[in-house]
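[1] what follows is a predicted protein model with its sequence.
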Amino acid sequence: MKNNRLIKSVRYILLSIFLIFVTVEAYLHQVLGGRKSPSIHALCPYGELESMYSLVFNGTFIQKIFSGTFILLMLTLILAIVFRRSFCGLICPFGALQEFFGVLGKKLFKKRFVMNKNIDKPLRYLKYIILVVTLYYAWITAGLWVNPYDPWAAYGHISSGFSSLKEEYPIGFMILILILIGSLLYDRFFCKYLCPIGALYGIISKFSLTKITRDKDRCINCNLCSKNCPVNINVSELSEINSSECINCNLCMIACPSDKVLDIKTAGKSVKPLTNIILVISIFLGGIMITKATGLYEVTPPKITASTRITADEIKGYMTLEEISVAFKIELNELYERLQIPASIPKDTPLKEIKNFIPGFEVETVRELLR
């Protein structure tokens, strides 16, 4: 039991670290800009899934997506193949946020609620519909179509202030609030009903090398495994847990008071819960570190130099006036004249912040004037 508490603590520590890391990066992105800190889209595997069509047919990533996002997607798909939806249960920051709200909800209401089966079952299919719809529109528009409705994107922009949220993510922010309220009542509310990337991992995990088995003869039928499952799988009634909902969180095994009743098997071999966690994290972080060391992992745009060539359509809001001057080989004073802005605006001003000097000024204006 002592070892089980250790495993549970390790898991919560890992989830906390990933949530804090992404939250800090999202804050720094708002403060320092996209050149110095990645956007929350660049750190989300789903962003690359949305960019896949453009990458395959055009050889380019869509806006806010980089090679590092592609690597994150590949690593999480590998995890899904080998260790089921481990990314969801051990790494995902949004999953962590829901779990911590769940802990708060349990303290507030003294229990966790379970959705009525007649409502729960059809709602589970909603995430698959969201997966298809968001990918379809992302691919035909060659952009992050779901962005205004994305609760995770809204979370990443909280530090930009309520007025910015109201302007850029009114729907996404409302969905975020609903998800957090739902998480106070129900475990992993977003994961179970709305998460599109979770839907994809779930499909892949049906063919995963990892399974959880239950020894019926050793089981004392205490039902603690089912009660502690955050995605409400009836573990105590199954001999093999092969549900696409399983997020490989190991909480059922941690809750089990009997030895050798529940067993994680990867490629037919038993794996201890702590070993399972270590392997998952090693593959994920190891993959990032290796690709980063080789220069393949990038989640921020490259620095603009004299050799940089970009088109007007590739102009981004985080780019400064000076960078535009360098990229388009235009003298600064000429650039100011063409953009019809006063010379008093500092040259290191990001384009998206020019509106602070000239109300109503949009980045699209720069694109139009430099075409």
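    Thanks, I have the structure now.
[2] only C-alpha atoms from now on, for both contacts and neighbour counts.
    Noted.
[3] which parts of the protein are strands?
    Taking DSSP state E as the criterion, the chain contains strands spanning 210-214, 240-241, 262-266, 269-271.
[4] tell me the most buried of those?
    Among the strands of the chain, judged by mean count of other Cα atoms under 10 Å, the one packed with the most neighbours on average is strand 210-214 (a mean of 23).
[5] and the residue nearest in space to the middle of the chain, what does it touch?
    Taking Cα atoms, centre = their mean, the centroid of the chain lies closest to residue 44, which sits 3.7 Å from it. Neighbouring residues of residue 44 by Cα atoms under 8 Å, 6 or more residues apart in numbering: 69, 72-73.
[6] how about a cut-off of 10 Å?
    For residue 44, the contacting residues are 22, 65, 68-70, 72-73, 92-94, 152-153, 197, taking Cα atoms under 10 Å, 6 or more residues apart in numbering as the criterion.
[7] most neighbours of all those residues, which one?
    The most crowded member of the contacts of residue 44, judged by other Cα atoms under 10 Å, is residue 65 (30 neighbours).
[8] once you drop chain neighbours, what's closest to that one?
    The spatially closest residue to residue 65, leaving aside those adjacent along the chain, is residue 42, at 5.0 Å (Cα to Cα, 6 or more residues apart in numbering).
[9] in addition, the following structure is provided for comparison:
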Amino acid sequence: MKKISPELLRDSIQCAMTLFCIWVGYRFYLFYQWMIGNSDVAVTKPGAVEGFLPISSLLSLKQLFTKGIFDEVHPAGLTIFIAVLVMSLIMRKGFCGYLCPVGFIHNLLNKIGRKIGKTVTVKGKIEFGMLIPKYIALAFFVITVFKMGGRELQAFIRSPYNFTAEAKMMLFFTDMSITAALVVGTILALGIFIPYFWCRFLCPYGALLGILAKVSPIAIKREEDKCISCGKCNKACPGGIEVDRKQTINSPECVGCTQCINACPVDGCLNVTDRLSRVKLPWYVIAAGSLVILLVYYAAAKFTNHWDSPYPLEMLRKYYMMM
């Protein structure tokens, strides 16, 4: 029986999550078609589709902290958002490393780039400059949200625009303009030549999770006395981290994918470690822990009725018809 490697585990989980997201998107498409009268087949709205609305969830999180109100417009979205934030605080950027479908797409693009031998290594000042845009975007969203007053915040959350946010997201891809298609196509093309281009340099969601992951008790540690400086860990790292120059890999770009461990030819040189107790952990703990956290939050939300929106479908249908 073939031993499960970090690469195989990551590819398998990413593929499964991407297929799940495709299924969720298809189910929501059927739901939308039924709601606007293009289909007679009644379909239940899949709550997981709200996971694609992190900005709306950020607004809902502020409402939760300031007013103690759990969002009823997109409750599943807020649940997923909180789960991902907690995941990052405990399991580093496990969401980016294992659960995000965009990460899976860029993983495939990177494999294509390596296959044709056309990948470009971005380092030094160029890398630093390219990292800035995602933090600017993150700062813009965070500052905008936290500058909003209570009335303004609740007005947006209960607005027709927010009620139909997932439908607008779907239509962006199903009825994509030429300009949008060119932008998306360019990002995908760059992902072939520059490993994980969107994830590393443009994603504000990943930037937020990277900042939170800095306090995670879990990190990969390098045993300096065992390292042979072969550089294979550096080449395998999707975050472009120079693993062989660090004792503890605590960079905000580390997604905890353990591909460096997979590439290392020296047994025991790189280990997933609890930084507090210095105890070495199984290499798969980040993947397993991330999945457990997501499932626990989902189960808790379903049990406490914080997953499905209580608003009547006729109200939502009215807003859909106004789009």
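    Yep, that arrived. Bear in mind that the values here come from a model prediction, so they are computed numbers and not experimental data.
[10] for the residue nearest to residue 65 of the first structure, give its distance to residue 141 of the first structure.
    Residue 42 of the first structure is 18 Å from residue 141 of the first structure, where distance means Cα to Cα, to the nearest Å.
[11] between the two, which has more neighbouring residues?
    For residue 42 of the first structure versus residue 141, neighbours defined as other Cα under 10 Å are more numerous around residue 42 (24 against 12).
[12] quick one: the helices in the stretch 1-150 of the first structure, in order.
    With DSSP state H, counting those that start in this stretch, the ranges of helices along the stretch 1-150 of the first structure come out as 2-32, 45-58, 67-83, 86, 93-109, 117-124, 126-141.
[13] residue range for the fourth one in the second structure?
    This points to helix 86 of the first structure. Mapped onto the second structure using TM-score structural alignment, helix 86 of the first structure covers residues 94.
[14] how far away from the center of its chain is that stretch?
    Mean C-alpha position of stretch 94 of the second structure versus that of the full chain (Cα atoms, centre = their mean, to the nearest Å) differs by 8 Å.
[15] that one vs the first structure, average distance?
    After superposition onto the first structure, stretch 94 of the second structure lies on average 1.2 Å away from the residues it aligns with, using mean Cα distance after the TM-score superposition for the first structure.
[16] quick revisit: to residue 163 of the first structure, which of the helices of the stretch 1-150 of the first structure lies closest?
    helix 2-32 (13.8 Å; Cα to Cα).
[17] tell me what the closest one is packed against?
    The elements that helix 2-32 of the first structure packs onto, with contact taken as 3 or more Cα pairs under 10 Å, 6 or more residues apart in numbering; DSSP states H and E, are helix 93-109, helix 151-156, helix 251-255, helix 273-293.
[18] which residue numbers in the second structure go with the shortest one?
    Per TM-score structural alignment, the counterpart of helix 251-255 of the first structure in the second structure is residues 259-263.
[19] what's the mean distance for that stretch versus the first structure?
    Taking mean Cα distance after the TM-score superposition for the first structure, the mean distance separating stretch 259-263 of the second structure from the aligned residues in the first structure is 0.5 Å.
[20] show residues contacting that stretch.
    Residues outside stretch 259-263 of the second structure that contact it (Cα under 10 Å, 6+ apart): 5-8, 10, 97, 220-222, 231-238, 241, 243-244, 267-272, 283.
[21] number of nearby residues for the aligned residue in the second structure for residue 226 of the first structure?
    Taking TM-score structural alignment for the superposition, residue 226 of the first structure sits opposite residue 234 in the second structure. Burial of residue 234 of the second structure is recorded as 20 neighbouring residues (other Cα under 10 Å).
[22] for residue 242 of the second structure, see how far away residue 234 of the second structure is.
    5 Å.
[23] before we move on, what about residue 91 of the second structure?
    When residue 91 of the second structure is compared with residue 242 of the second structure (using Cα to Cα), they lie 21 Å apart.
[24] and for residue 168 of the second structure?
    40 Å.
[25] does residue 6 of the first structure touch residue 274 like I think?
    Yes - Residue 6 of the first structure sits in contact with residue 274 when judged by Cα atoms under 10 Å, with a separation of 8.9 Å.
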